[in-house]
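Peer 1: This is a predicted model, with the sequence first.
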Amino acid sequence: MNQEQFEFVKNGKGFIAALDQSGGSTPKALAQYGVSEDSYSNEDEMYDLIHEMRTRVITAPAFNSESIIGAILFEHTMDRKVEGKYTPDYLWDEKGVVPFLKIDKGLADEENGVQLMKPNPGLDDLLKRANERNVFGTKMRSVINQANADGIKKVVEQQFEVADQILAAGLVPIIEPEVNIHSEDKAESEEILKKELMNHLDKLSEDKNVMLKLSIPTVDNFYKELIEHPRVVRVVALSGGYSRDEANLKLTANEGLIASFSRGLSEGLNASQSDEEFNKMIQESVKTIYLASIT
């Protein structure tokens, strides 16, 4: 583990940019960017276009360590280059931004009100490659749709089981049990989730540290105990379908919780914008998310 990066992630001021749209979510991300599905005819062309978009974001002047602590990358982005350097190296060497990698293979079908992560038999090989590419940490997502205690328990058990595998590889895991913001019993799900998370965190040895990525809670400062837990490096929030303005407003009410927005960051960006227009939009997005993250 890079100790300089660890200290920056733990104590730095700013937020984590989520640039990790995968195969399933990439067409939607490109469409929001103004690139329709008829602009590409196969997966390789699609990934070329999304990398062009991400490169434009990462190389924007406002995308730097003054406001951004880390960036979560998709596997294809990790293996591609920005201005001649592999993306993780470019982020750290040129921008001072810590690289993370999305490592899950998507969601299983819903059962007991939740969606676990699909099996990931190639994870050890992926973690080895992540280390070779100088990645600091990882991220993996499950989804909670209902306040089902058995389902939520299984989500957290799976997340920490995989986290052990990631920690053994020398990387810092971001555990992401997302609570669906449209769930009718969202607050109840969050109560069950916090209890399960605390139970697992309390069992971690002192040499094991994790991060958490959670939906912005229904009750302000509800995750205070998680943020202050000695085994938690940082707690970050996903935008979860909220607009950037709405997510920023909700985030501001939660002290110590910082953003890890995807759609919230890319909102308003378009392939047809000039570099000046694009960079101005990125600057404004970064500024508002940063301010919401330092409250």
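Peer 2: Now that the structure is in, tell me what you want to look at.
Peer 1: Only C-alpha atoms from now on, for both contacts and neighbour counts.
Peer 2: Noted.
Peer 1: Just the helices from this structure, written as ranges.
Peer 2: 3-11, 26-32, 43-58, 75-78, 87-90, 123-132, 149-168, 186-202, 224-227, 244-252, 263-266, 275-293 (DSSP state H).
Peer 1: ok, second structure coming up, stack it against the first:
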Amino acid sequence: MDKAAMTARIADGRGFIAALDQSGGSTPKALEGYGIAEGSWSTDEEMYALIHQMRARIITSPSFTGDKVVGAILFERTLDGQAAGKPVPHALHDRGVVPFLKIDKGLQPEADGVQLMKPIPGLGDLLDRARGLGVFGTKERSVVNLANKNGIDAIVRQQFEVAREVLAHGLVPIIEPEVNIKSPERGAADVLLRDGLHEALDGLTGDDQVMLKLSLPETPGLYDTLVDHPRVLHVVALSGGYHRAEACAELARNRGVIASFSRALLEDLHVDMGEDAFDRALSEAIEEIYQASVHKAVDPA
């Protein structure tokens, strides 16, 4: 797929984006959920090899195709690995799945109720390498814990600074300012974030478009105006700690938003499953998330 084909695929949004980008801090938990206990590896390299095997198994499973999975977000080490005997982005292209790359390096300590991204050294070189491998876009995550306007403004400002560099390298950024769904100020934080994103989107120039990856809002439909914004290619939602059934129920209440789930996608998969059982469990998860992404329990009026 060339960039125009990938853009059309994401804009159409008939499916969802699989988040296969667990990184250093979240990898042990992801492996534990897959049935590989912490202590089953001696070095980080062995740990990353195990998580790559899991991801490659998912990507090459018969049910993981562009019919219902329109995109997949990769960790940098997955970008450099192989699936089906070829670079992972190429394997995704073969299945009609648009590849994205997680580029952030984790979070800074909390200040003003938020956690900004750590600096991203060598970002330009990474973006060039990703584009050369056929990657369409990037994802960069920060976290909102409280409804602090100064903190949320700082997150939006930082996210769009990175986004502009991504756009300059010919890639499409997924901006991910995650609102903690356990925050005691969640609803107010959702509103402040929505308003800050609107202002930043209005400041984009030329024909630039971005994507937004947001927590499912406390008030369904709160992000409708972001869904409709001409600078937004698509809005996707993270599961944010919800189990799949609950995440899908919340997703279905938000018009125009498709999933970008990680744990909610993988929660029934286990390392000891045979290939048929593994693909059956993955297929059931894909179907449930697909239905919530494209068929909405929302009054069209």
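Peer 2: In hand now; what should we look at? All values derive from a computational prediction rather than experimental measurement.
Peer 1: Can you give me the TM-score here?
Peer 2: Taking TM-score structural alignment, normalised by the length of the first structure as the basis, the two superposed chains have a TM-score of 0.98; 294 aligned residues with a CA RMSD of 0.8 Å.
Peer 1: one step back: can you tell which of the helices of the first structure is closest to Arg141 of the first structure?
Peer 2: helix 149-168 (8.3 Å; CA to CA).
Peer 1: So for the closest one, what gets flagged as buried?
Peer 2: 149, 151-153, 155-156, 159-160, 162-164, 166-167 (16 or more other CA atoms under 10 Å).
Peer 1: ok, now stretch 91-101 of the first structure?
Peer 2: Leu91, Trp92, Lys95, Gly96, Val97, Val98, Pro99, Phe100, Leu101.
Peer 1: how about the second one, what does it touch?
Peer 2: Contact partners of Trp92 of the first structure, counting by CA atoms under 8 Å, 6 or more residues apart in numbering, are Val98, Pro99.
Peer 1: same question, the third one
Peer 2: When contacts are counted by CA under 8 Å, 6+ apart, Lys95 of the first structure touches Phe63, Asn64, Ser65.
Peer 1: Check the fourth one too.
Peer 2: Shown in contact with Gly96 of the first structure (CA under 8 Å, 6+ apart): Asn64, Ser65, Ile69.
Peer 1: circling back to that earlier point, mind putting the contacts of Lys95 of the first structure in a markdown table, distance to Tyr223 of the first structure and neighbour count included?
Peer 2: Below are the contacts of Lys95 of the first structure laid out as a markdown table (distance: CA to CA, whole Å; neighbours: other CA atoms under 10 Å):
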| residue | distance to Tyr223 of the first structure | neighbour count |
| --- | --- | --- |
| Phe63 | 28 | 23 |
| Asn64 | 28 | 20 |
| Ser65 | 26 | 20 |
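Peer 1: Number of residues surrounding the closest residue to Tyr223 of the second structure other than its chain neighbours?
Peer 2: Once flanking residues are discounted, Tyr223 of the second structure sits nearest to Arg194: 6.8 Å by CA to CA, 6 or more residues apart in numbering. A total of 20 residues lie near Arg194 of the second structure under the criterion other CA atoms under 10 Å.
Peer 1: I figured Arg194 of the second structure hits Gly221, correct?
Peer 2: No. Checked against CA atoms under 8 Å, the pair Arg194 of the second structure and Gly221 is beyond contact range at 11.5 Å.
Peer 1: so what's in contact with those two at the same time?
Peer 2: Here Arg194 of the second structure and Gly221 share no contacting residue, scored by CA under 8 Å, 6+ apart.
Peer 1: and which of the buried residues of stretch 91-101 of the first structure is nearest to Lys208 of the first structure?
Peer 2: Taking CA to CA as the measure, Lys208 of the first structure lies nearest Phe100 of the buried residues of stretch 91-101 of the first structure, at 17.3 Å.
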